[in-house]
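Participant: pasting the sequence and the predicted model now:
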Amino acid sequence: MTHPDLTHPETLRAEIRAGRFKTMTSGVGGNALQANLAILPAEDAADFLRFCQMNPQPCPLLGVSEPGDPRLPVLGQSIDLRHDVPKYRVWEHGELVDEPHDIADVWREDLVAFAIGCSFSFEAALVEAGIVLRHQENDTVVPMYRTGLQTRPAGRFSGPVVVSMRPMLPRDAIEAVRICDRFPLAHGAPVHIGDPAQIGIRDLFDPEYGDAPEMRDGEVPVFWACGVTPQAAIAQARPAFAISHAPGYMLVTDIPAPQAQRRLASV
């Protein structure tokens, strides 16, 4: 039996759309740019767009759809946002009400989708440099935390910066800073290395999103701004309706991450 090539973004999205791939997307899609999703009614779109523009490190904006259009051709001609994410979240008045694998039945003609950069996009470069990623090694979802750092508010949207964490040896953390600085559309370099309490994280082993980390002797926690930040803002703003990706389950685009800055700037 021939297995599908999950390093090819279009093949991976076809597997997701068919319901055959329902797990997290770290380590799949090759070196393709991955995206967080926030989908909101048009009446909330202007405020949310300004929120992303005012917070470019946690919310690097990759693309915005036309109202009611589930396509995002700037990121891939075959993308259909109703089907191409392994797991979504549906929100009503800031409360999580469902985590479906497909959102065709709740899609509306007034919805505007925002694709936001994801730290999974630089992971292939880290692995290529010989840096071991524990969540890939253990097949877990990367841990994510609400911090004491605050976003800049825009209209009704505000809230804490969410960060993702990857444990590393100090020498690897230094190399990760150098590598990730080349990926500004995937949150760029880490925002903090070391003591989690310094950024308001109370318990490293009790993340708000994802799985608890495994820390080994000699490792330090390395934190990146995270595209789950909009979900914290949605929970705080309490719009009547919203859709997001489930943390760790991303939209995989057709754009190679190393080329993303140039490609998206030229559109």
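Facilitator: Nice, thanks for sending it over.

Participant: could you use CA atoms for every contact and neighbour count after this?
Facilitator: Noted.

Participant: quick one: residues in contact with stretch 99-107.
Facilitator: For stretch 99-107, contacts defined as CA atoms under 8 Å, 6 or more residues apart in numbering pick out 17, 19, 22, 68, 82-90, 246.

Participant: relative to residue 119, which of those is nearest.
Facilitator: Proximity of the contacts of stretch 99-107 to residue 119 (CA to CA) peaks at residue 246, which lies at 14.5 Å.

Participant: for comparison:
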Amino acid sequence: MSQSTFTTQSSAYALRQSIRRNAHIGSTSGLAEGFVQGNVVILPVEFANEFLTYCQLNPVSCPLIAVSEAGQHTMPTLGHDIDMRFDLPEYLMYENGSLIGSYQDIESFWRLDLVTFVLGCSFSFEHALTAEGLMPRNIEQGCNVSMFTTTLPTTTSGRFHGYTVVTMRPYTKANAKRAIQITKRFPKAHGAPIHIGDPSIIGIADLSQPDFGDPVLLKEDEVPVFWACGVTPQLAIKNAKPPICFTHAPGKMLVTDLLDSDLANL
């Protein structure tokens, strides 16, 4: 199903149903505009408290929106009929910190000791940027956002540690200032940028080679603007080595029924 199908619809539920049928398996950037999207981490209860603390210690990279009870696959506080076994376009599965595969659903792997964490995503402020005439380049190009691993360390919690992952959206210097003003209103969607300008300062060598997502065009009069990214926990998971863990594939989020304005500091 094309991206434009859901750009013109207001129903996050309709998009989730399409994802559940495997009719949409791509990025959710720019889709179900105005609705909150979330990064997802699902791991055994024995790791849940350490990961919860990791999120609390790193609130910019890991802004917590919801946590389930052990074994609960619904998320009633986030939307109607959400089922965490089916409602992501693509799941990544880790065993002992190693990525072993990707799946369209995880029904056959579901266990009663699994806890789901949903974290804020920068896709949730893209609608606000677009409404102010600052449409992100990845939406213009119809592709996934560029994501990069930096040399900025996160704060350790038990077995969870690693480096910060960022998303990049290019803007002119004047528009970058406006983007700061807009996105700082959304702390639960990573808030304001954490770096603007020279990518080498945060350990990024080549903007044309993102670690995750797709490359986007950087024009001569533009500077790269970097926001913290919810892929950050995936690096920490590799280090913590839980026996089993599931996450969203980068750029392929849980679309909730919450409105972006629900997360905004107005």
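Facilitator: Cool, got the structure. Keep in mind that what you see is a predicted model, and the values were worked out from it rather than measured.

Participant: TM-score of the superposition?
Facilitator: TM-score of the superposed chains, computed with TM-score structural alignment, normalised by the length of the second structure, equals 0.95; 260 aligned residues with a CA RMSD of 1.3 Å.

Participant: ok so, going back, now, the contacts of stretch 99-107 of the first structure that are in helices?
Facilitator: residue 17 (DSSP state H).

Participant: can you pick the most crowded of the contacts of stretch 99-107 of the first structure?
Facilitator: Using other CA atoms under 10 Å as the neighbour criterion, residue 85 leads the contacts of stretch 99-107 of the first structure with 33 neighbours.

Participant: corresponding residue for it in the second structure?
Facilitator: In the second structure, residue 85 of the first structure lines up with residue 88, judged by TM-score structural alignment.

Participant: which residue ranges form the helices in the stretch 151-266 of the second structure?
Facilitator: Taking DSSP state H, counting those that start in this stretch as the criterion, the stretch 151-266 of the second structure carries its helices at 173-183, 232-240, 260-263.

Participant: out of the ones you listed, deepest packed?
Facilitator: Among the helices of the stretch 151-266 of the second structure, the stretch with the highest mean neighbour count (mean count of other CA atoms under 10 Å) is helix 232-240, at a mean of 22.

Participant: identify the residue range in the first structure corresponding to it.
Facilitator: Under TM-score structural alignment, the counterpart of helix 232-240 of the second structure in the first structure spans residues 229-237.

Participant: with stretch 156-168 of the second structure instead?
Facilitator: Mapped onto the first structure using TM-score structural alignment, stretch 156-168 of the second structure covers residues 153-165.

Participant: got a list of contacts for that stretch?
Facilitator: By CA under 8 Å, 6+ apart, the list of residues contacting stretch 153-165 of the first structure reads 47-48, 50-51, 54, 58, 142-152, 221-229, 232-234, 236-237.

Participant: switch the cut-off to 6 Å
Facilitator: By CA atoms under 6 Å, 6 or more residues apart in numbering, the residues outside stretch 153-165 of the first structure that reach it are 47, 50-51, 143-147, 149-151, 222-226, 229, 233, 237.

Participant: return the members of those classed as buried.
Facilitator: Buried members of the contacts of stretch 153-165 of the first structure, counted by 16 or more other CA atoms under 10 Å: 47, 51, 143-147, 151, 222-226, 229, 233, 237.

Participant: quick one: residues contacting the aligned residue in the first structure for residue 113 of the second structure.
Facilitator: Using TM-score structural alignment, the partner of residue 113 of the second structure in the first structure is residue 110. Taking CA under 6 Å, 6+ apart as the criterion, residue 110 of the first structure is in contact with 41, 42, 67, 68.

Participant: nearest spatial neighbour of the aligned partner of residue 176 of the first structure in the second structure, skipping sequence neighbours?
Facilitator: Aligning on TM-score structural alignment places residue 176 of the first structure opposite residue 179 in the second structure. Distances taken as CA to CA, 6 or more residues apart in numbering place residue 129 nearest to residue 179 of the second structure, at 6.8 Å, with adjacent residues excluded.

Participant: I'd like the distance between the one you found and residue 84 of the second structure.
Facilitator: Distance of residue 129 of the second structure to residue 84 of the second structure, computed by CA to CA, to the nearest Å: 28 Å.
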